[in-house]
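1. build me a model from this:
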Amino acid sequence: MKKEENIKVGISIGDLNGIGSEIVLKIFEDARMLDFCTPVIFASIKTMSFVKKHYKIDINLNGINHINQAVIGKVNVLNCWKENVNISFGKEDKTIGEYAIKSLQKATKALKSDEIDVLVTAPINKSSIQSDTFKFPGHTDYLNQELEGNSLMFMVNGGLRVGLLTDHVPVKDVSKHITTKLIEDKINTVHDSLIKDFKINKPKIAVLGINPHTGDNGVIGNEDDKILRPALKKIKEKGKLVFGPYAADSFFGSNNYQNFDAIIASYHDQGLIPFKTLSFGQGVNYTAGLNKVRTSPDHGTAFEIAGKGQADIGSFKEAIFTAIKIFNNRNEYAEISKNPLLFSKKKI
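-> As a prediction, this is how the structure comes out:
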């Protein structure tokens, strides 16, 4: 296994008019962070020097043109473009969106070729990134195309882990997307991630219902009875510790969530509202189910405070630590799996 300081953490810079660049430089202003990883920021030394000057951040940046030039103990900035970028903090701008995608694409390419070990993505503006060549609603869908596996949005904060059956889907279309196959695929992804990425040997997973009160025996919709319950029964019969469906309105308020290693919500707001209420500012968005490790903070571009020096670094810092921890856990799992005798003696 790599020593932590040798783990290359690639950082896509996100929307430069947002708070991402501020947060990234503030995090690595603390030199102790370089004991945990070697950062490679995908942007340009000109751009990051402008950000550094704007926020008066005391940090030394090491501009490089190739990843193999990255230096341990330094904050490396890979030049992804040469020209000056016109940054207007707080404004939505298609041109800035193009730079966000250029950074993401180059970082993803480096991740695929093992030039970096993990990827941490700064927030993008979903409107600014749309173009004829990039038509994804966000990072997760793009990475699912580029990396092997079946992606799942997995929100993580300590022992609280919330996955989603459907993510960026309009509420009116949620029930159309939830099929037996989708339920099985997502639960399998969460189950495998809990074992390999979080070292939980026999994970317990709770699933929230699709309709209010899980349908009240068909009075408020029949999707829970006709799709969700039969699917969960089938999965249980295969030996997985899966429970539910639970009524979502009381599940978190009753602290029932603390009895499980992960909770799977049926749709975006059903899972993310309670997650962010319980952990905002410290939560991490982890893309489970891929052959590479990618994390991001649990917040967006925050245009309303961009450029003002008010951004909180907590979530992004946790995203970096979580990526490193998952990378190490995966490597340890792979090593142990090669030796059945060692596997039987050591708790995963």
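
2. when you work out contacts or count neighbours from here on, use the C-alpha atoms and nothing else.
-> OK.

3. next, the contact list for the residue lying closest to Tyr267 once chain neighbours are set aside, please.
-> Sequence neighbours aside, Thr166 is the residue nearest to Tyr267 in space, at 4.9 Å (criterion: Cα to Cα, 6 or more residues apart in numbering). Counting by Cα atoms under 8 Å, 6 or more residues apart in numbering, Thr166 makes contact with 174, 177-178, 266-268.

4. same deal with Lys112?
-> Lys112 neighbours (Cα under 8 Å, 6+ apart): 147, 292.

5. just put the contacts of Thr166 in a markdown table and tack on distance to Thr189, secondary structure and neighbour count.
-> Listed next are those as a markdown table, based on distance: Cα to Cα, whole Å; DSSP: H, G, I helix; E, B strand; the rest coil; neighbours: other Cα atoms under 10 Å:
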| residue | distance to Thr189 | secondary structure | neighbour count |
| --- | --- | --- | --- |
| Val174 | 19 | helix | 17 |
| His177 | 17 | helix | 14 |
| Ile178 | 15 | coil | 18 |
| Ser266 | 15 | coil | 26 |
| Tyr267 | 16 | coil | 24 |
| His268 | 17 | helix | 19 |
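
6. please give me the structure for this one as well, since I'd like to look at both together:
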Amino acid sequence: MEDSSHKKDHKPVIGISIGDINGVGPEVVIKALNDNRVLKHLTPVIYADGRVISFYRKQLDLQNFNYNQTKSIDKIHHRKVNVINLNEQGVDVTPGKATTEGGNYALISLRRCMEDLKANKIQALVTAPLSKELVQADDFKFPGHTEYLTQEDGAKDSLMFLVAEDLRVGVVTGHIPLKEVSNHVTEELVGRKLELMIKSLKKDFGIKKPRVAVLGLNPHAGENGLLGAEEEKVIIPVINEYKNKGNLVFGPFPADGFFGSTQYTSFDGILAMYHDQGLIPFKNIAFANGVNFTAGLSFIRTSPDHGTAFNIAGKNEADETSMRNAIYTAADIIRNREEFQ
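-> The predicted structure follows:
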């Protein structure tokens, strides 16, 4: 890497995996980077092929979008958008069509990103959306990016953390069927996720004494055991344990009233018990600008909080705000971690 230039600019190098090339990933990446102000703060590196980028540049009528093509991260330009060619010469781009070829390509891009991340050639990873069904292969059997990256990092655990300015929502259980949630909500797991959230708020978001709200699992947070025992047996003991350690942890709160009454604005982090309990209110409040961050990893990974959206791919209808925020959030977390150290 051009070390002298990197030190001089002190701009973080952010790798972007292209996701499914037939979804909205390439569109939101190009639109997010089609603004020279981005280059003042960071050096973006897209892992795709020039052919894919030029296809969408034409499709979106953004002929002024310029980029530097290279085969190696060591030859990137720090004042330009960079594209690392994956050399998949024969790839067909068919916007809106879910194909195995698109799924395979997403995986190749992600793995090349990971190689450079592990070699410390990039400081963070931003992942464009991929289709979970289309990337399943013999050596890739994960319900999503989060689980794959946790394994790649060798981390014991991670936290799916949705962030948008001052709203930050994490989930105890992620991509599992609803009927399995209550079996997974154990003291050990709730404690681990709460620990990850508190550490992340300090280290990644620069909040010295974070206030964390914990949601109940059952309606009305169990109504004192009337509507379920998880609050009394599992969640309250964990909250008390963390309070006794000097943390500002509160709850369990009934999820509906907590979000409905804007009580959520008083907290730095909110720990939900399962995927939809946290993500439905989050996306309601911050859909266009939310970012999915994987807390608890040694490296930094963010992504937009939306999927491949095949239904609008190639139509120039996708909103790039979430992708732009994912790129900026990654850069902010790099700086927060440096200050924390």
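
7. that older thread, quick one: what's aligned to the residue nearest to Tyr267 of structure 1 in structure 2?
-> In structure 2, Thr166 of structure 1 lines up with Thr173, judged by TM-score structural alignment.

8. would you list every one of the helices in the stretch 1-150 of structure 2?
-> Assigned by DSSP state H, counting those that start in this stretch, the helices in the stretch 1-150 of structure 2 fall at 3-9, 25-33, 38-41, 50-59, 100-118, 145-153.

9. which bit of structure 1 covers the second one?
-> Taken onto structure 1 by TM-score structural alignment, helix 25-33 of structure 2 occupies residues 20-28 there.

10. quick one: the matching stretch to structure 2 mean distance?
-> Mean deviation of stretch 20-28 of structure 1 relative to structure 2 after superposition (mean Cα distance after the TM-score superposition for structure 1): 1.1 Å.

11. in structure 1, where's the longest helix?
-> helix 314-337 (DSSP state H).

12. equivalent range in structure 2 for the helix or strand following it?
-> Next helix or strand after helix 314-337 of structure 1 toward the C-terminus (DSSP states H and E): helix 340-345. With TM-score structural alignment applied, helix 340-345 of structure 1 matches no range in structure 2.

13. now stretch 102-120 of structure 1
-> With TM-score structural alignment as the criterion, stretch 102-120 of structure 1 aligns to 108-126.

14. how close does the aligned partner of Ala231 of structure 1 in structure 2 get to Glu188 of structure 2?
-> By TM-score structural alignment, Ala231 of structure 1 lines up with Val238 in structure 2. Applying Cα to Cα, to the nearest Å, the value for Val238 of structure 2 to Glu188 of structure 2 is 8 Å.

15. can you check Leu42 of structure 2 too?
-> Applying Cα to Cα to Leu42 of structure 2 and Glu188 of structure 2 gives a distance of 39 Å.

16. what do you get for Lys118 of structure 2?
-> 30 Å.

17. and what of Ser109 of structure 2?
-> Counting by Cα to Cα, the gap from Ser109 of structure 2 to Glu188 of structure 2 is 35 Å.

18. if you count surrounding residues, which of those two has more?
-> Ser109 (23 against 12; other Cα atoms under 10 Å).

19. tell me who's in contact with the more buried one.
-> Contacts of Ser109 of structure 2 by Cα under 8 Å, 6+ apart are 17-19, 47-48, 86.

20. try it again with 7 Å
-> By Cα atoms under 7 Å, 6 or more residues apart in numbering, the contact set of Ser109 of structure 2 is 17-18, 47-48.

21. among those residues, name the buried ones.
-> 17-18, 47-48 (16 or more other Cα atoms under 10 Å).

22. what strand or helix carries Gly206 of structure 2?
-> Using DSSP H and E, no helix or strand contains Gly206 of structure 2.

23. distance check, the residue nearest to it when sequence neighbours are not counted against Asp157 of structure 2.
-> Nearest in space to Gly206 of structure 2, with sequence neighbours left out and distances taken as Cα to Cα, 6+ apart, is Asn336 at 5.9 Å. Remark: distance between Asn336 of structure 2 and Asp157 of structure 2 (Cα to Cα) = 21 Å.
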